[in-house]
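[1] Using only what follows, build the 3D model:
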Amino acid sequence: MKLPSNKILIALCMSGALASCSQSNQANQTVNPIDIWPSVKSAVTKDAAVEQKVASLLAKMTLEQKVAQMIQPELRFVSVEDMRKYGFGSILNGGGSFPDGNKQANVKDWVDLADSFYLAALDDSQDGIAIPSIWGTDGVHGHNNVYGATLFPHNIGLGAANNPELIKKVAEVIAKEVAETGIGWNFSPTVAVARDDRWGRAYESFSEDPAIVKSYAGKYVEGMQGEAGKNFLASDKVVSTAKHFLGDGGTVEGVDQGNNIDSEAELFRLHAQGYVTAIEAGVQTVMASFNTWHGKKMHGNKYLLTDVLKEKMGFDGLVVGDWNGHGQVKGCSNDKCAQAINAGVDILMVPEDWKALYFNTIAQVQSGEIALSRIDDAVTRILRVKYRMGAFDAKPSDRLHVPNKGAIGSISHKEIAQQAVRESLVLLKNNHNILPLKPNLNVLVAGDGADNIGKQNGGWTLTWQGTANVNSDFPNATSIYHGIKQTLEANGGQANLSLDASYTEKPDVAIVVFGENPYAEMQGDIKDGNLEYQAGVKTDLKLLRKLKSEGIPVVSVFLTGRPLWVNKELNASDAFVAAWLPGTEGGSIADVLFSELNGQIKHDFKGKLSFSWPAKPDQTILNVNDQNYKPLFAYGYGLDYNSNQMIPDLNEDLTIKSAAVADELTLFNQAPTLGFDFNLYSQNTKVAVNSNTVSLDAANSVTYKSFNRFVQEDAFELTWSGSQSAGIQLVNPAGFDFSEYAKANSSVSFDLRLQTPVSGQVVFNLATTQGQAFSVDLAKYINSSALGEWQTLNINLSCLNENSETFKQVSNIWSIESDQPNKLSVSKIRIVSNQASQDCP
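    Below you'll find the model as predicted:
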């Protein structure tokens, strides 16, 4: 049989058509898949003086000191004294982590803590060496962990703007605000290319098209770090991170941390383009991804991390792991993973288990499981980045903070965020040219997103999932309603806010702001393959149809982290704007919706879809250039005020029929779902759980503290002081219909772990919007002898009340209360249908 020529063989390899691409017998030449990958020239070249400093310092370091440079604990689990003792190379603060657990920590709080860790690392009294520690943070759409920071549209909105120079300005602002808090390292940009809209991190992707991501990544890095030979890592710049390497946006079914099965050629063509321009721009760090490629975890993939990224692509910075990502590698745990280090991870992000990982890694080097040369390579890369960023030159308050005083939330930064909001808006429908609106109208502003700054910001905003935020958490921000109100009042118009669209005087027009509630990784995944917005609930559609039936023109402003099937909502709207997740400057949407009083356009719509919009709810994979590409609105679509396009009524009969009751309905797993939120409460006090550590009062009647059971913040610990009766409740004031679950013999199920024997009563409560309340003492369900072990409790709804209609509007689906000193942990709160037994204790 005649074998294919070498050129044809290479083509087949790159297309993924051949499973093995190692050799052409005919040509007797080896075809190496690594040739798919380019050699990339970084604008930041090695400096001989820096390399000499690195080599000199490395030669003085003990094994223990070297390993310490590779360990990155999280703020909540490491102290300044720990830093003084061990000299860790870096720390991070995760989403929702603040100095002293204070969500409203000010700039001084951040800077003082940064200085404390820095100086503790330099203290050589215990280990005889002085190497500064650096601090990393996830500033993915602004310095989003910091009270009062300027927050931009999430990446999906910035991608719709398709303006690389704007991206550079956005990154410059973020760098200055991060630097002002004394933090020198930002874990952004995300350069994922989301290919399945079920993925809960789709909004962190600039586009489904690698061309946009490629055009953005280098510009973002230049804005964040500065340009080589000009202002590279100057005092108003911070180290940038391209993430997550590699293929996180292309997993099967869009599952977060799932499996990417693209061929190697497709992996490069679709998912690596952002890394090419990021490395060219001199990015100093790359973060390894949680996902697998053909079943192998990226944190343990030596071929991609070392052979491809470091050697072929020439990346000379450091590779940092993601949150306990090393622990997911086969044969590893959070506290032990030679495989990840051997694969090329230089810094292990290990939030809690840092001490065990530190000692285990030392032992693995001593046993030969990890070569000392690999440790030396990792530490060389870490020190190289530290010297390049000037970490040895001065403490954070002098090096970063002082030159950037007043940066957080400054007017000039807000102006750039406002520009980003205006350019990100995509006009999907404008029948009869209802927009722009005159600013002297009587406008009804409705919908739960209208005056909700937390919702317009989405995930990765003050808290990890972006939940439990209220407007007062954003002192420098403007809600969408605020911008509308300000515009109308300045021009003789009137804005009336009514979340449920009620009114006394019929308005000229209604602007309805609605959309997805905040979510972040894992929690945002759509698991049933249905992109229909509010499937089975449709509360927002009812509101739109109510207004239409009353003869009121409707302008919809849709807040979303991805394209969703909204045919019904589009039909109920005269105009429809995809506003994505606009950030803290939501008020700027009014700049585009309204004209000048004389009708002159102030700001036209510029945004164009960087993600294709589905025509059917099952079009979860819909990307430009796909075969059989049939979107509702194609990639690049977006109307402006010169368009005269009428959108006819769309097919509404495409709803995916699903069972009325799922086998399991999640209520809490890392974050509450279904519009529910946690509150701590007593008879006289109620406090929202809006941080990872919250106490009800000064007496610590009840304290909440999140922790990791399986994954990040998927469990929480409750501690009662016994000073009064107090508890925690999972509440949704509007109520949620659980009646079908009650008919299906369902239970409220949750995992519980007792820390100490139960003292007195620990009471479970459930309540409805009609004021009906049901309680049961958990002592009937708890196995008190299983201290320290997780147990699953199932409280059958029929045991609380046999009438299923009672559960039509449940406002408090899960609550635990006690008046005695108690401590327990909770995880995986859910509704489980079709329980085997209806027996009640």
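[2] drop to CA atoms for contacts and neighbour counts, all remaining ones
    OK.
[3] could you pull out the strands for the stretch 451-600 of the chain?
    Residue ranges of the strands in the stretch 451-600 of the chain, as given by DSSP state E, counting those that start in this stretch, are 494-497, 509-515, 554-559, 575-580.
[4] Mean neighbour count and distance to Lys705 added to these, as TSV?
    Output for these, formatted as TSV (neighbours: other Cα atoms under 10 Å; distance: least, Cα to Cα, whole Å):
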stretch	mean neighbour count	distance to Lys705
strand 494-497	21	36
strand 509-515	25	29
strand 554-559	24	30
strand 575-580	26	31
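[5] Any idea which of those strands gets closest to Phe716?
    Ranking the strands of the stretch 451-600 of the chain by their distance to Phe716 (criterion: Cα to Cα) puts strand 509-515 first, at 28.3 Å.
[6] can you give me the angle the closest one makes with strand 575-580?
    Orientation note: strand 509-515 sits at an angle of 30 degrees relative to strand 575-580 (axes from the mean of the first three to the mean of the last three Cα atoms, to 10 degrees).
[7] what angle separates strand 509-515 from strand 554-559?
    Relative orientation of strand 509-515 versus strand 554-559 (the same axes, to 10 degrees): 20 degrees.
[8] Tell me how far the residue nearest to Thr251 when sequence neighbours are not counted lies from Glu311.
    Of all residues beyond its chain neighbours, the one nearest Thr251 is Asn260 (4.2 Å), with distances taken as Cα to Cα, 6 or more residues apart in numbering. According to Cα to Cα, to the nearest Å, Asn260 stands 23 Å off from Glu311.
[9] So those two - more neighbours on which side?
    For Asn260 versus Glu311, the count of surrounding residues by other Cα atoms under 10 Å is larger for Asn260: 24 against 15.
[10] circling back to that earlier point, now the strands of the stretch 451-600 of the chain in TSV, please, with extra columns for distance to Ser240.
    Compiled in TSV, the strands of the stretch 451-600 of the chain are given as follows (distance: least, Cα to Cα, whole Å):
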stretch	distance to Ser240
strand 494-497	41
strand 509-515	31
strand 554-559	28
strand 575-580	25
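[11] Another for comparison:
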Amino acid sequence: MKETLLNPEIEARVDVILSMLSVQEKIGQLFQEKAECENLEELKSRIRAGRVVEGYGEDPYLTGQLGAAAVEGYQGSELQQMKQSKRVVACAKHFIGYGASEGGRDYETTEITEHSLRNAYMPPFREVLDRGCMTVMSSFNELNGETASGSHRLLTELLKEELGFAGFVVSDWAAVEELISHGIAANHREAARISLSAGMDMEMVTRCFLDSLESLLESGAVSAGRLDDAVRRVLRAKLMYGLFEDPYTPVEPEALEIHTSDLALARRAVAESAVLLKNRAATLPLQRSRGKTLLTGPLLHAQAPLLGTWSMDGQPDDVTTYQAAFAAEWGSEAYVTHDPALMDQGLAMAHNHKSNQIDQIVVFIGEDSSRGGEHFSVSDLSLPPGQVEYVESLAAIGLPLTVVITAGRPLLIERILRCADAVLYSFHGGVQAGPGVFDTLTGAHDPRGHLPITFPRATGQIPIYHNRKTTGRPWSNGYIDQVDQPSLAFGYGLSYTSFEVAELSVNASSYPCDAETVELSLRVSNTGPRAGKALIQFYAHDHVASLARPTRFLCHHLWVPLAAAESQVVQVRIPTKRLGFYNRQGELTIEPGQFTFYAGLDSNADLNASLELVGS
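    Coordinates of the predicted model:
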């Protein structure tokens, strides 16, 4: 989960670099998780799933915006020029409902209502397909009793017909053969028949298609028209990518050429996506003082964990550690550290801070990347054993304490938030993790990250997410042994300056339902000591609808750069279609009635203004 800020421009630029490096490696297609969001039913358990690290968060709008930017970065805007411009074919996955697995366990059963399927799971796919994504990967799971890789309704009726997808569908790893394990097919031949007939165009890894399609075609068990359609879809993608002009790749890929500008962009992405969760008494940015900084914690010298999941080809030695970044920027004389295997040494040095000339502490904690990724699910969201206690012991000493948490998912950090002076959350940053986090800690870059997913107070609080529905008794929805609020709200993130929003108003009290946009205005002010960039988030509430809707849902965002003490009135146009929902027939429905808009810095925004949509 690297996407902690709604910045499609950075997402697209990063993915341009990834596509170019992939072409150097003679890779022509990239698979990515990012068309599926962690939302609604998904959050009943999904935070515990290892693959939560691969997505864009819990919100359909967020996922769609950033997923579309990723497609733009990978494929470019001119599909006929992909290969010449060193771009690759993008693949949106997994279609569909994979994220709703029971208990957060990969490959498990999923149950999703028709309403949630169309309004939480399908919208991000609409966005990436509208941007021209050329391939889609089917999912492992069964959804409401139908296996996703063998369902005609999902692959043909919803994906190809309703969403108008003209590219090809590729199975996930061995998903066609796994129809046998699902109990849907008795053997490879049946698995091939069911999957191809459902709308699968390409099988990954296993040989069900290869071994059985010829005889299935001869017997009439599969139609020539369906087979022709599958072949045509695959050939069209190869033609557009230029494989008929240049079909061969070298036995050995050429050496990767990583430019200084590529590393600079990676460093900037790490710095700006770090999420500042607490900053008591302006502990951050760190200042290089006359004394020394104690650098400690189990992740201080880590390399492989910073690469994150799905990094089998990554080279840990290429990763600049947190400690190495401080050494390069401040010099080794500015800090003290200890044997990374002996945390008690760090505690002893902190207790003897006067003799060691220590005047501030930075501790690096979190989870190893082996606790995330496919089939690495957890039952408990706590930090690994001993880390919370270690931080609390350091906090008791009384020196300014900054905690950097590196993880791939939300963790239970209430005790850390209570005892630390500053807390920075950094998802896996890759080879530039150390320098990027250093830039944020020292103020070279302002932290601009905002949480893409709600942080619970306890594992048992799941599901907890920002776009919940009211139910008939909203006053009685909580647990008797837990506060009915998250630890940290969706969209939350601090800056080294401070912002205020005020004077939200609608430009007209009513708009027709078929209006292109609705227009609002508000004042955004920088009330802090330095320049900054505010992420203003807009949420909407539909007061009365024919189907139950969330109490509020993210419908727009706006970045506003402001100098210190500057104030601006900004005009906002929100597409009216974002206020609608999809009905059971898959039709976008925008109903008349009252809508309230909330504007602010996270999903708890309370500044509001209302308007009415009129007409049919």
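[12] TM-score for the pair, please.
    For these two chains in superposition, a TM-score of 0.71 is obtained (TM-score structural alignment, normalised by the length of the second structure); 464 aligned residues with a Cα RMSD of 2.6 Å.
[13] in stretch 324-335 of the second structure, what's buried?
    By neighbour count, and taking 16 or more other Cα atoms under 10 Å as the criterion, the buried residues in stretch 324-335 of the second structure are Ala324, Ala325, Phe326, Ala334, Tyr335.
[14] ends of that stretch, how far apart?
    Using Cα to Cα, one end of stretch 324-335 of the second structure lies 11 Å from the other.
[15] contact partners of that stretch?
    Under the criterion Cα atoms under 8 Å, 6 or more residues apart in numbering, residues Arg288, Gly291, Lys292, Thr293, Leu294, Leu295, His301, Gly434, Pro435, Phe438 lie in contact with stretch 324-335 of the second structure.
[16] Quick one: distance of it to the chain centre.
    On the basis of Cα atoms, centre = their mean, to the nearest Å, the separation between the geometric centre of stretch 324-335 of the second structure and that of its chain is 32 Å.
[17] Show me what Val694 of the first structure lines up with in the second structure.
    Using TM-score structural alignment, Val694 of the first structure has no partner in the second structure.
[18] sec struct for Val694 of the first structure, please.
    Using DSSP: H, G, I helix; E, B strand; the rest coil, the structure places Val694 of the first structure in strand.
[19] give me the number of residues near the closest residue to it other than its chain neighbours?
    Sequence neighbours aside, Tyr704 is the residue nearest to Val694 of the first structure in space, at 5.2 Å (criterion: Cα to Cα, 6+ apart). The local packing of Tyr704 of the first structure (other Cα under 10 Å) involves 23 other residues.
[20] same thing with Ser289 of the second structure?
    The criterion is other Cα under 10 Å. On that basis, Ser289 of the second structure has 11 neighbouring residues.
[21] can you pull the contacts of it?
    The neighbourhood of Ser289 of the second structure, defined by Cα under 8 Å, 6+ apart, consists of Asp359.
[22] Could you check how far the spatially most central residue of the first structure is from Asp677 of the first structure?
    Residue closest to the mean C-alpha point of the first structure, counted by Cα atoms, centre = their mean, is Ala520 at 3.9 Å. Note on Ala520 of the first structure: its distance to Asp677 of the first structure, by Cα to Cα, is 15 Å.
[23] cool, Glu415 of the first structure as well?
    The spacing between Glu415 of the first structure and Asp677 of the first structure, counted by Cα to Cα, is 33 Å.
[24] and what of Thr461 of the first structure?
    In terms of Cα to Cα, Thr461 of the first structure sits 16 Å off from Asp677 of the first structure.
[25] So these two - more neighbours on which side?
    Set side by side, Thr461 of the first structure and Asp677 show unequal neighbour counts under other Cα under 10 Å, the larger going to Thr461 at 30 against 21.
[26] residue in the second structure matching that one?
    Mapped onto the second structure by TM-score structural alignment, Thr461 of the first structure lines up with Ser311.
[27] Please apply the same query to Trp580 of the first structure.
    In the superposition onto the second structure, Trp580 of the first structure corresponds to Phe427 when matched by TM-score structural alignment.
[28] Val404 of the second structure versus its match, what's the distance?
    The value you get for Phe427 of the second structure to Val404 of the second structure, if Cα to Cα is used, is 10 Å.
[29] for Glu142 of the second structure, same thing?
    39 Å.
[30] repeat for Arg153 of the second structure
    Here the criterion is Cα to Cα. By it, Arg153 of the second structure lies 46 Å from Val404 of the second structure.
[31] returning to that earlier point: closest to Tyr539 of the second structure among the buried residues of stretch 324-335 of the second structure?
    Of all those, Ala325 has the smallest distance to Tyr539 of the second structure: 38.8 Å, by Cα to Cα.
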